[in-house]
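Q: Need a 3D model of the following:
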Amino acid sequence: MSDWFKDSVVYQIYTRSFKDSNRDGIGDFGGVIEKLDYLKDLGVDVLWLSPFCDSPNDDNGYDISDYLTIMPEFGTMDDFDALVRGAHSRGMKIMMDLVMNHTSDEHPWFLESRSSRNNPKRDWYIWAQPSQGPGEGFEEIDFDQAGRGYAGRARGPRLSGVDTGFLPNNWDSYFGGKAWEFDPQTGEYYCHIFSKKQPDLNWANPEVREEMFRIAHWWIDRGVDAFRLDAVHHIGKPEDWPDAPVPKEPWGFCLYKNTPETHAYLQEMNRRVFQPRAVLTVGETGGTTPESARLYVDSDRNELDMIFHFAHVHMENPNDASALTGLMSQWYAALKPGAWDAQFFSNHDLPRQVSSFGDDRWLRGKSAKAIAALLLTSWGTPFMYQGEEIGLPNAYFPDIGDYRDIHALRGYREGLVSGEDPELVMAVFQTRNRDNSRTPMQWSGEANAGFCEADVQPWIPVPQQNRHINVGAELAGRVEYAPGGSIGGAGILSWYRDLIALRKRYSVLRRGAYAPVNPNHSRVICYLRYLEDPAFTEDPARSKELGHSSPVQSEDQPRAGEKTLALVIINWTGTQADYHLSPRLLSQAEYLDTPPEAVKDGSLSGFSLEAGNYAVPGTPGPGEESLGGLCPDESGAIQGGTTGVADFAAALGGDSGEFDSDDDLPETGRPVLGSAPAKKMRLRPWECRVYLG
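A: I've put the predicted structure just below:
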């Protein structure tokens, strides 16, 4: 299929929280249609719609009761068709969030399946008889005593007049407890690796696979261009449901994720659906390593185009630049030959990225821009989540009653029951619950943030402490980044627009190879993007779709003015960082076969600053470039020098790092757009720079 997705920016819409158009306090397709022009102006190419099929909403739509019907809260099939037409007419594609591992327990298939052991749909789900004991070497433990990680088989629930035996195996559920639920009507257990209201489908049954293939074709016929495949790494289960080994992976998930059966089913679906219909696919595959990920995305294996992997969003220290660079490099090295990556820092299940990676209190604007710079200049397709383009932070509701995430609330109650300190339980809950990313999109400073009308109760409250953060304020330039303070100039939304436009303008930021520079630096992330073939050109139709202003030349005639190098420098901390950028470091960058022309002469003059969250506009005058592009003050003198630098460092909470004295530091002022990088620079907190050459 075409690899158009490599040039795209994907924007995830959590429809329930995006925009309410019919006064019921729940976001809907009508609200998305209202904001299509906003999304087009932002510059995104693909709209990923979180699950919208009919559902009782035990897990916010990830428990489907009818695959071919729209959830009534979101609208009708006519509304969906109008949304597809509106997106396509604006050059944007639609990605459907397809849940194939499980259904709702209210789906007609499951109602039939559980009705009797002889029902034709019995084998559409995973049923097993009780086992006879806890397993060799394990004592008998009741169901309600066997928490996550218990290696034996727990005794089933004690029901009046029913012998439930022992669970079929020791598998755990992601949502707590064990992965089996006893059904008194038929005397067997069904498997649910998520909620007990989300029974797992039996993909070993060819009838199930045929039906899922038919459903995918049906939605493609309806206008869907891409699929995000939820929990797809769980669809294949090993035969006979063996116990997880002892010692085993935490929670006993290792036997039902990323199995050989899953790969076989995906290859069949690719052959039957994905390839013939030329749709984009990205799979949710937790627990993959850089090496095992190739099994999903290697182009020779014909499974998926991309996967979501999660090591970087679960780092022990998210501000360890060397650790994050290491992860980026590992995944690049593993996937670069014949595969592709997906880049993201947040989604509907994760905390807000400015809260988990940045500084959502004092430097929200600067840190939000730094995260955006990494997202939009890294190797792979960037996935944005709604609200990140205005730097929305976590909800931090003071009242537990304002939260809706039932699974996080269960953990909160369990923490209190266990006797843990209530303040600590609340602190952990506030940072980790999924409602942090599911509060309403904030469109204006009006009541309910413009998500719904003022006299309507939204399904989840708008965090009152964040009301000043909204699209209207960003567009009007009234951007407040800290309590009691504001700054003028371009805000986060403008930064996202500009970076997306820069990415579309220069193919090196989309298709360029990746080479980390000084990867062991603990505070600064630095890397090169470079075109391995200087004569690289794009598909003419895709070039037009991306809005390129320059005409596309033939392959032996590179586009005039095409940049072949990008240099990205990001201070990944909230304190200043000294950085020494030498041509030697650039020429010795990992994965770089030959030194770039821009640094062969021993200088950095071949690069010019295209974007920086501390940069100022202007053209550097004679002599300024050699000083690293410093910004003149009103008198025309270069800012910095030896006076005040140490005091400034102390105020920022940093130290001189690599440099012994103020005299050893050529650059201390704000860089000028268009200037070359200095060999030695003192980066401000969360400072990011994108140079092209």
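
Q: For the rest of this, base every contact and every neighbour count on C-alpha atoms.
A: Noted.

Q: surely residue 542 meets residue 4?
A: Yes: if you go by CA atoms under 8 Å, residue 542 and residue 4 touch, sitting 7.0 Å apart.

Q: Show me the helices in the stretch 151-300 of the chain, by range?
A: 206-221, 260-269, 275-277, 290-297 (DSSP state H, counting those that start in this stretch).

Q: Please determine how far the closest residue to residue 503 other than its chain neighbours is located from residue 565.
A: Nearest residue to residue 503, sequence neighbours excluded (CA to CA, 6 or more residues apart in numbering): residue 509, at 5.3 Å. Separation of residue 509 from residue 565 (CA to CA, to the nearest Å): 8 Å.

Q: Residue 291 now?
A: Computed with CA to CA, the distance linking residue 291 and residue 565 is 28 Å.

Q: Another sequence for comparison is provided below:
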Amino acid sequence: MKHIINLCLFFALMLFSSESTLAQNKKTTIIKNADTKWWKEAVVYQIYPRSFKDSDGDGVGDLKGIISKLDYLKSLGIDAIWLNPIYTSPNDDNGYDVSNYRQIMKDFGAMEDFDLLLKGMHERGIKLIMDLVVNHSSDEHEWFKQSRSSRNNPYRNYYHWWPAEKGKPPYRWSCFDVNSDAWKYDAQTDSYYLHYFSQKQPDLNWENPKVREEIYDMMKFWLDKGIDGFRMDAFQFASKDTTWPELPKGYEKNVIKYYGVGPHLHDYLQEMNREVFSKYDIMTVAEGAGSSPEDAMQFVDPDRKELNIAYHFESVDIGKHLKDFGLVKYKDIFSRYDNAFKDKGWLSIFLANHDQPRMVSKFGNDTPKFRAISSKMLSTFVMTMRGTPFYYNGDELGMVNIRFDNISDYNDVQTKNKYLELKNKGGDLKAYIEEQKQTSRDNSRTPFQWDTTQNSGFTSGTPWLKVNPDYKTVNVIAQEKDPNSVLNYFRRLVQIRKNEPTLVYGNYTLLDKENPDVFAYSRELNGKKMLVLLNFSAKMASFNLGIALNKSTIVLDNYPNTSKITNSTLRPYEAVILEFK
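A: Next up, the predicted model:
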């Protein structure tokens, strides 16, 4: 029997290889006149290393843990991994406060582990994209230690300082600080330093050319190791208007406009491109690319020679839940951005990351009845829109928000500091915790759910953040065995996208625009047309497209055993991909 199974596997692999070759040849023919790039065609999978897999029992995920799961990652069909920060850090903001850009955080391992990880990824055809956290450093970075030591230190101008004798500095909001003031008094030199985020994350002074030189040299260090690109964390804030104008009323409603995209930001990016990016074939991602499609284009217009993928926030900054925002308005966001980018530039497509709640909890329905089917629907959306899909670890299982009841269970500096601020002001702490159950970043940071053993197979020790109790049913092992699982549906989606250039490069057209429940759109390339129908509601929903569906064939449906669409109605959270011959 074993020999028969092996023989069957051999022929299956031969058939798959043959089909893959034919699909690739077909793809090359169809898109021969398109501006093709590997980073446009890639499916990017984001790994939050602290929560992915722990190899040594200390409760914290690490590089060896990721290495042990490389075959699983390969099985997903993904092309690249975006790895959240692994640099040395005191972990005030889980690695986004870097104290040494050229060393690996001890929690995660050593540089030898990183080298093995990179080698293992490349052997499996997977590229590595690293976070570049250079709007700010840690206050424990040697640069800042020197900078705060005296006003005459050579590193003083590596950061933004305001001498106390000039009076109180102009108010600036801090995202993570308990007092919501971005200027922190430092008695050692009787001065204030600027921190847009935590007080342990002082902002670097990009106006200083020495800072830029140091950072460019550090970037080359990693690129020369063989990594395949950078995601620019919070870089929209790197350039400040150092005249510090008074903030207008209502500034807090558009923080990026008044805090980011400063007067020299694009100068810095163009210099970075000349000095670093232009020398490598890499992916470069602009996080938070302005506050409009026009702003975003400034970052990725090929003629400007800056970055190549815009990662804007408008599609996720919609409040607690999509049902409160409204699908019609949501469709308009994607359509506006697509229209602005239809001729040049490139977008990312995503619904979740480490700074957002779980995808299915925000945009779908995480009740037991609808968790799996709505998760499949959302994955269909991410994989069929125009742009490079960024997909967060665990969403391929349909992981959901953990919804902690007590502040003591939270780890996120943003959640904890805002709780303390509210407590100091006598605010409604119970209401705040209820809100965090839906919105806290810790909802997406709970450990990855591998199996049904203790702590979901993530660690043999005590996990740094509690495991979601639903891991007994929502885990890799259970879903591997189920051909209709969220996991196996995701794998099919990835292969469909990779074999269908229409889903990568095809034009996007929104259909049935005012439909409050159904998101319908077509993708067309060189005479081939595909149609995507998505019911974002928990009820039967009708649609009106003016298209004869009987001339189409179903490529994929998230309900099993669907052979054709017989009417203009979709079941709850149904997702259908159709192809017109």
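
Q: So which of residue 291 and residue 565 of structure 1 has more stuff around it?
A: Neighbour tally, residue 291 of structure 1 and residue 565, criterion other CA atoms under 10 Å: the higher count belongs to residue 565, 25 against 12.

Q: And that one, what's its match in structure 2?
A: Counting by TM-score structural alignment, residue 565 of structure 1 lines up with residue 529 in structure 2.

Q: Look at its match and give its secondary structure.
A: Assigned by DSSP: H, G, I helix; E, B strand; the rest coil, the conformation of residue 529 of structure 2 is strand.

Q: quick one: what's aligned to residue 55 of structure 2 in structure 1?
A: Mapped onto structure 1 by TM-score structural alignment, residue 55 of structure 2 lines up with residue 21.

Q: ok so, going back, tell me, what's touching residue 509 and residue 565 of structure 1 both at once?
A: Overlap of the contact sets of residue 509 of structure 1 and residue 565 (by CA atoms under 8 Å, 6 or more residues apart in numbering) consists of residue 529.

Q: The match of residue 565 of structure 1 against residue 509, yeah?
A: No: here residue 529 of structure 2 does not reach residue 509: they are 10.7 Å apart, not a contact under CA under 8 Å.

Q: Next, show the common contact partners of those two.
A: 522-523.

Q: isn't the match of residue 55 of structure 2 right up against residue 33?
A: No: applying CA under 8 Å, one finds residue 21 of structure 1 not in contact with residue 33, separated by 9.4 Å.

Q: what sits against the closest residue to residue 463 of structure 1 other than its chain neighbours?
A: Closest residue in space to residue 463 of structure 1, ignoring its immediate chain neighbours: residue 395 at 5.6 Å, by CA to CA, 6+ apart. Contact analysis of residue 395 of structure 1 by CA under 8 Å, 6+ apart lists 430, 435-437, 439, 463.

Q: Can you tell me which of those residues are buried?
A: 430, 435-437, 439, 463 (16 or more other CA atoms under 10 Å).

Q: Need the residues you listed in JSON lines (columns: distance to residue 415 of structure 1).
A: Output for those, formatted as JSON lines (distance: CA to CA, whole Å):
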{"residue": "430", "distance to residue 415 of structure 1": "13"}
{"residue": "435", "distance to residue 415 of structure 1": "18"}
{"residue": "436", "distance to residue 415 of structure 1": "19"}
{"residue": "437", "distance to residue 415 of structure 1": "22"}
{"residue": "439", "distance to residue 415 of structure 1": "24"}
{"residue": "463", "distance to residue 415 of structure 1": "24"}
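
Q: and of those, the nearest to residue 295 of structure 1?
A: Nearest to residue 295 of structure 1 among these is residue 437, at 30.7 Å by CA to CA.

Q: per the alignment, that closest one corresponds to what in structure 2?
A: In structure 2, residue 437 of structure 1 lands on residue 444 (TM-score structural alignment).

Q: Would you mind confirming that that match is in contact with residue 401?
A: Yes: with contact defined as CA under 8 Å, residue 444 of structure 2 counts as touching residue 401 (6.6 Å).

Q: shared neighbours, those two?
A: With CA under 8 Å, 6+ apart, residue 444 of structure 2 and residue 401 have common neighbours 357-358.

Q: returning to what we had before: same list (the contacts of residue 395 of structure 1) but as CSV, adding secondary structure and distance to residue 407 of structure 1.
A: Listed next are the contacts of residue 395 of structure 1 as CSV, based on DSSP: H, G, I helix; E, B strand; the rest coil; distance: CA to CA, whole Å:
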residue, secondary structure, distance to residue 407 of structure 1
430, helix, 13
435, helix, 11
436, helix, 13
437, helix, 15
439, coil, 16
463, coil, 20
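
Q: from the residues you listed, which is closest to residue 214 of structure 1?
A: The nearest member of these to residue 214 of structure 1, counting by CA to CA, is residue 437 at 32.6 Å.

Q: rewinding a little: the residue nearest to residue 503 of structure 1 in helix, strand or coil?
A: helix.

Q: residue in structure 2 matching it?
A: Using TM-score structural alignment, the partner of residue 509 of structure 1 in structure 2 is residue 503.

Q: okay, now its match: neighbour count?
A: 25.

Q: Would you confirm that it contacts residue 381?
A: No: Residue 503 of structure 2 lies out of contact with residue 381 (CA under 8 Å); the separation is 10.9 Å.
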